[in-house]
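Chemist: sequence plus the predicted model coming up.
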Amino acid sequence: MTNSTVPNPFALTNETALITGGGSGLGYGIASCLVKAGAKVVLVGRRESVLSAAAEELGSQASYVTHDITEMERAAELVERSAEAAESSVSILINNAGVHLKKWAVDTSPHEFNTVLQTHVVAAHALTQAVLPGMLERRHGNVLFTASMTSFIGMSQVVAYSAAKSAYVGMVRSLTTEVADKGVRVNAIAPGWIESPMLEQALQGDPDRKARILQRTPMTKFGQQEDVGWAVVYLCSPAAKFLSGVVLPVDGGACVGF
């Protein structure tokens, strides 16, 4: 048996996380838990006022960079600016930013479908591509994607969102086969129904849908943002040093509920 020499295997001291969509919702919840675990965080988003307020609330370990991740040609610039803001290299990338589109498939235009894919999938790939060289050179890093229960189960009126989140599963698996032997781990979390502005938007004016969700969730409640945040801390920590290629549901049992 090998004894670990890490004093606290769940600590993220000396780690710096770039979190897209980090100023609010799940991104902020993830950032809060990472800070509590000892990491520096760089919040990325388009609204400076939101980012500034979030960084101030998180304290001295937090900074922010205003950026639109759909400007894929500027991904490397974002990584550089984030390293400058944190005064340290990015060792954790959280691909969390996204948009929600609630529409029946028959009413979803190709343009709308493509917009969702560009934000979730193509932009996440561009940023991952930009951050990987440094991680590979240092032989240390974690890339994490925020997937969804729609990566596993069918839900109506979210065909574009479901396609994007399902793509993350393939990206995680493929990336793992390329970089796992070079010190970089790639994983994803798949939040179930977590209390957030995006969930409120998805359930707005649809009480029947809310009831169905709770009925199929064995814990019969919505999750909290910190439930997702602590799962991220675990996957990025030394405690999970032998985990790569994992898509971890954080869903109160919904994925296996009946």
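Modeler: Okay, I see it. Numbering: from 1, shown residues only.
Chemist: make it CA atoms for all contacts and neighbour counts henceforth
Modeler: OK.
Chemist: for the helix or strand containing Ala211, name the packing helices and strands.
Modeler: In this structure, Ala211 is located in helix 207-216 according to DSSP states H and E. On a contact count with 3 or more C-alpha pairs under 8 Å, 6 or more residues apart in numbering; DSSP states H and E, helix 207-216 meets no helix or strand.
Chemist: just after it, pick out the following helix or strand.
Modeler: Sequence-wise, the next helix or strand downstream of helix 207-216 (DSSP H and E) is helix 225-236.
Chemist: which is the succeeding secondary structure element to that next one?
Modeler: Beyond helix 225-236 in the direction of the C-terminus, DSSP H and E gives the next helix or strand as strand 247-250.
Chemist: list the contacts of Phe258.
Modeler: Listed by C-alpha atoms under 8 Å, 6 or more residues apart in numbering, the contact partners of Phe258 are Arg216.
Chemist: at 10 Å instead, please
Modeler: The contact partners of Phe258, by C-alpha atoms under 10 Å, 6 or more residues apart in numbering, come to Gln215, Arg216, Thr217, Pro218.
Chemist: tell me, how many residues neighbour the second one?
Modeler: So the one you mean is Arg216. 17 (other C-alpha atoms under 10 Å).
Chemist: right, and it touches Phe222 too?
Modeler: No: counting by C-alpha atoms under 10 Å, Arg216 stays clear of Phe222, with 11.3 Å between them.
Chemist: overlap in contacts of the two?
Modeler: Both Arg216 and Phe222 are in contact with Gly252, where contact means C-alpha under 10 Å, 6+ apart.
Chemist: before we move on, back to that, list buried residues within the contacts of Phe258.
Modeler: Restricting the contacts of Phe258 to buried positions leaves Arg216, Thr217, Pro218, with burial counted as 16 or more other C-alpha atoms under 10 Å.
Chemist: what's next to stretch 204-215, contact-wise?
Modeler: When contacts are taken as C-alpha under 10 Å, 6+ apart, the neighbours of stretch 204-215 outside the stretch itself are 192-193, 198-200, 202-203, 220-222, 252, 254, 257-258.
Chemist: those residues in helices, which ones?
Modeler: Judged by DSSP state H, helices contain the following of these: Met198, Leu199, Glu200, Ala202, Leu203.
Chemist: possible to save the residues you listed as CSV with neighbour count and distance to Thr66?
Modeler: What follows is those, written out as CSV (neighbours: other C-alpha atoms under 10 Å; distance: C-alpha to C-alpha, whole Å):
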residue, neighbour count, distance to Thr66
Met198, 16, 21
Leu199, 16, 24
Glu200, 12, 25
Ala202, 17, 26
Leu203, 14, 29
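Chemist: among the residues you listed, which one sits closest to Ala85?
Modeler: For the ones in helices among the contacts of stretch 204-215, the closest approach to Ala85 (C-alpha to C-alpha) belongs to Met198, at 27.9 Å.
Chemist: doesn't Leu26 make contact with the closest one?
Modeler: Yes: at 9.0 Å, Met198 and Leu26 qualify as touching, with contact defined as C-alpha under 10 Å.
Chemist: show me what the helix ranked longest in the chain is packed against.
Modeler: The helix of greatest length in the chain, counted in residues with DSSP H as the criterion, is given as helix 159-179. Using 3 or more C-alpha pairs under 10 Å, 6 or more residues apart in numbering; DSSP states H and E as the contact test, the elements touching helix 159-179 are helix 110-117, helix 123-138, strand 141-146, strand 184-191, strand 247-250.
Chemist: try this one next to it:
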Amino acid sequence: MSKLDFQNAFSLKGETALITGGGSGLGLAMATSFCAAGAQVILVGRREQVVKNAATSLGPNAFAIAHDISECERASELMEKAEEVSGSKPSILVNNAGIHLKKLATETNPSEFEAVIQTHVIAAHSLVQAALPAMLEKQHGSILFMASMTSYIGMPKVVAYSAAKSAYVGMVRTLTSEVAEHGVRVNGIAPGWIQSPMLDQALGNDTVRRQKILSRTPMGKFGEPDDIGLAAVYLCSPAAKFVSGVVLPIDGGASIGF
């Protein structure tokens, strides 16, 4: 591969990425990396000022839309708004938005469980359904799901979250089997424990849980947000043109640690 080809292999120039939960945490980290790789990014979140501030910080190729993805009947409306603000239909969809619930299974009631599934799984499907037609028409696109260590290993007090993130693995595989031949790739990332507001919320002041995580992570440390951003760029770039149906752990070895 020539030097020029290598540089272009990781470029997202000409792509428009819609990132749910894009105003903070890992969503913003991915948006930052996507912008650096040349893409336009559309940050979607419920907190209007948060996504607006984040878009402003990223510059003229970033746009903000205040939207609640759990309102699944409005998924098509979101795609129309995305095209309106950016001038392009999304060619990359990142299903990143989610909510966390830390409770024992015996204390998690059906409505709480349903709320987690609604935000992570049902909403993500509605966005895929709304974004796919344009991708299939162009025979080009990339869909990325943010899975989790709980997709693969058992952890206490996250039964609803684990169920939702495990569902992402099945969605990645099924969607790939349906759309890969039409030029649309579907992959996932399973972040390990990455420094973020979500991690702080999950761990709180639980020192024992924090030490247990670090002790089973071969690298012995938490990851950084740009570890996820750079992996997302790879999976959505021409460098990964023959990669689909993969859920890539970015975890410092935690998923295979002892």
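Modeler: Structure received. Please read these numbers as outputs of a predicted model, since none were measured by experiment.
Chemist: TM-score for this pair?
Modeler: For this chain pair, the superposition-based TM-score is 0.98 by TM-score structural alignment, normalised by the length of structure 1; 258 aligned residues with a C-alpha RMSD of 1.4 Å.
Chemist: could I get the helices and strands packed on helix 159-179 of structure 1 as JSON lines with mean neighbour count and distance to Thr13 of structure 1?
Modeler: Listed next are those as JSON lines, based on neighbours: other C-alpha atoms under 10 Å; distance: least, C-alpha to C-alpha, whole Å:
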{"stretch": "helix 110-117", "mean neighbour count": "16", "distance to Thr13 of structure 1": "34"}
{"stretch": "helix 123-138", "mean neighbour count": "18", "distance to Thr13 of structure 1": "17"}
{"stretch": "strand 141-146", "mean neighbour count": "25", "distance to Thr13 of structure 1": "13"}
{"stretch": "strand 184-191", "mean neighbour count": "26", "distance to Thr13 of structure 1": "17"}
{"stretch": "strand 247-250", "mean neighbour count": "20", "distance to Thr13 of structure 1": "23"}
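Chemist: nearest to Lys40 of structure 1, out of the ones you listed?
Modeler: When those are compared for distance to Lys40 of structure 1 using C-alpha to C-alpha, the nearest one is strand 141-146, at 14.0 Å.
Chemist: tell me roughly how far that closest one lies from structure 2 on average.
Modeler: Mean deviation of strand 141-146 of structure 1 from its aligned counterpart in structure 2 after superposition (mean C-alpha distance after the TM-score superposition for structure 1): 0.3 Å.
Chemist: elements contacting that strand?
Modeler: So strand 141-146 of structure 1, by 3+ C-alpha pairs under 10 Å, 6+ apart, packs with strand 16-20, strand 92-95, helix 123-138, helix 159-179, strand 184-191, helix 225-236, strand 247-250.
Chemist: and if we set it to 6 Å?
Modeler: Applying 3 or more C-alpha pairs under 6 Å, 6 or more residues apart in numbering; DSSP states H and E, we find strand 141-146 of structure 1 packed against strand 92-95, strand 184-191.
Chemist: in the first one, what's buried?
Modeler: Right, the one you point to is strand 92-95 of structure 1. Buried residues in strand 92-95 of structure 1, counting neighbours by 16+ other C-alpha under 10 Å, are found at Ile92, Leu93, Ile94, Asn95.
Chemist: dump those into JSON lines; add distance to Thr150 of structure 1 as well.
Modeler: Converted to JSON lines, these look like this (distance: C-alpha to C-alpha, whole Å):
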{"residue": "Ile92", "distance to Thr150 of structure 1": "24"}
{"residue": "Leu93", "distance to Thr150 of structure 1": "22"}
{"residue": "Ile94", "distance to Thr150 of structure 1": "19"}
{"residue": "Asn95", "distance to Thr150 of structure 1": "17"}
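Chemist: what's the closest of those residues to Glu71 of structure 1?
Modeler: Distance ranking of the buried residues of strand 92-95 of structure 1 against Glu71 of structure 1, using C-alpha to C-alpha, places Asn95 first at 14.7 Å.
Chemist: let me see the contact set for that closest one.
Modeler: Thr20, Ala124, Phe145 (C-alpha atoms under 6 Å, 6 or more residues apart in numbering).
Chemist: roughly how far does it sit from Arg173 of structure 1?
Modeler: Spatial separation of Asn95 of structure 1 from Arg173 of structure 1 under the definition C-alpha to C-alpha, to the nearest Å is 15 Å.
Chemist: and Leu18 of structure 1, by the same measure?
Modeler: Computed as C-alpha to C-alpha, the Leu18 of structure 1 to Arg173 of structure 1 distance reads 21 Å.
Chemist: who's more crowded, the two?
Modeler: Just comparing Leu18 of structure 1 and Arg173: by other C-alpha under 10 Å the higher neighbour count belongs to Leu18, 30 against 17.
Chemist: now the more buried one: how far from Gly183 of structure 1?
Modeler: Using C-alpha to C-alpha, which is the criterion applied here, Leu18 of structure 1 is 18 Å from Gly183 of structure 1.
Chemist: likewise Pro7 of structure 1?
Modeler: Counting by C-alpha to C-alpha, the gap from Pro7 of structure 1 to Gly183 of structure 1 is 20 Å.
Chemist: please apply the same query to Val41 of structure 1.
Modeler: In this structure, Val41 of structure 1 and Gly183 of structure 1 are separated by 21 Å, where distance is defined by C-alpha to C-alpha.
Chemist: what about the two, which has more around it?
Modeler: Residue environment comparison for Val41 of structure 1 versus Gly183 gives the larger neighbour count to Val41, 30 against 15, counting by other C-alpha under 10 Å.
Chemist: redo the ones in helices among the contacts of stretch 204-215 of structure 1 as JSON lines? Include distance to Phe242 of structure 1.
Modeler: Output for these, formatted as JSON lines (distance: C-alpha to C-alpha, whole Å):
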{"residue": "Met198", "distance to Phe242 of structure 1": "32"}
{"residue": "Leu199", "distance to Phe242 of structure 1": "32"}
{"residue": "Glu200", "distance to Phe242 of structure 1": "36"}
{"residue": "Ala202", "distance to Phe242 of structure 1": "36"}
{"residue": "Leu203", "distance to Phe242 of structure 1": "37"}
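Chemist: list just the nearest of those residues to Leu101 of structure 1.
Modeler: When these are ranked by distance to Leu101 of structure 1 (C-alpha to C-alpha), Ala202 comes first, at 8.4 Å.
Chemist: quick one: contacts of stretch 117-131 of structure 2?
Modeler: Residues external to stretch 117-131 of structure 2 that are found in contact with it (C-alpha under 6 Å, 6+ apart): Ile69, Ser70, Cys72, Ala75, Ser76, Asn95, Gly98, Ala164.
Chemist: which members of these define the maximum pairwise distance?
Modeler: Between all members of the contacts of stretch 117-131 of structure 2, the farthest pair (by C-alpha to C-alpha) comes out as Ser76 and Ala164, at 22.5 Å.
Chemist: neighbour count: the two, which is higher?
Modeler: Neighbour totals were compared for Ser76 of structure 2 and Ala164, and Ala164 leads with 25 against 16 (other C-alpha under 10 Å).
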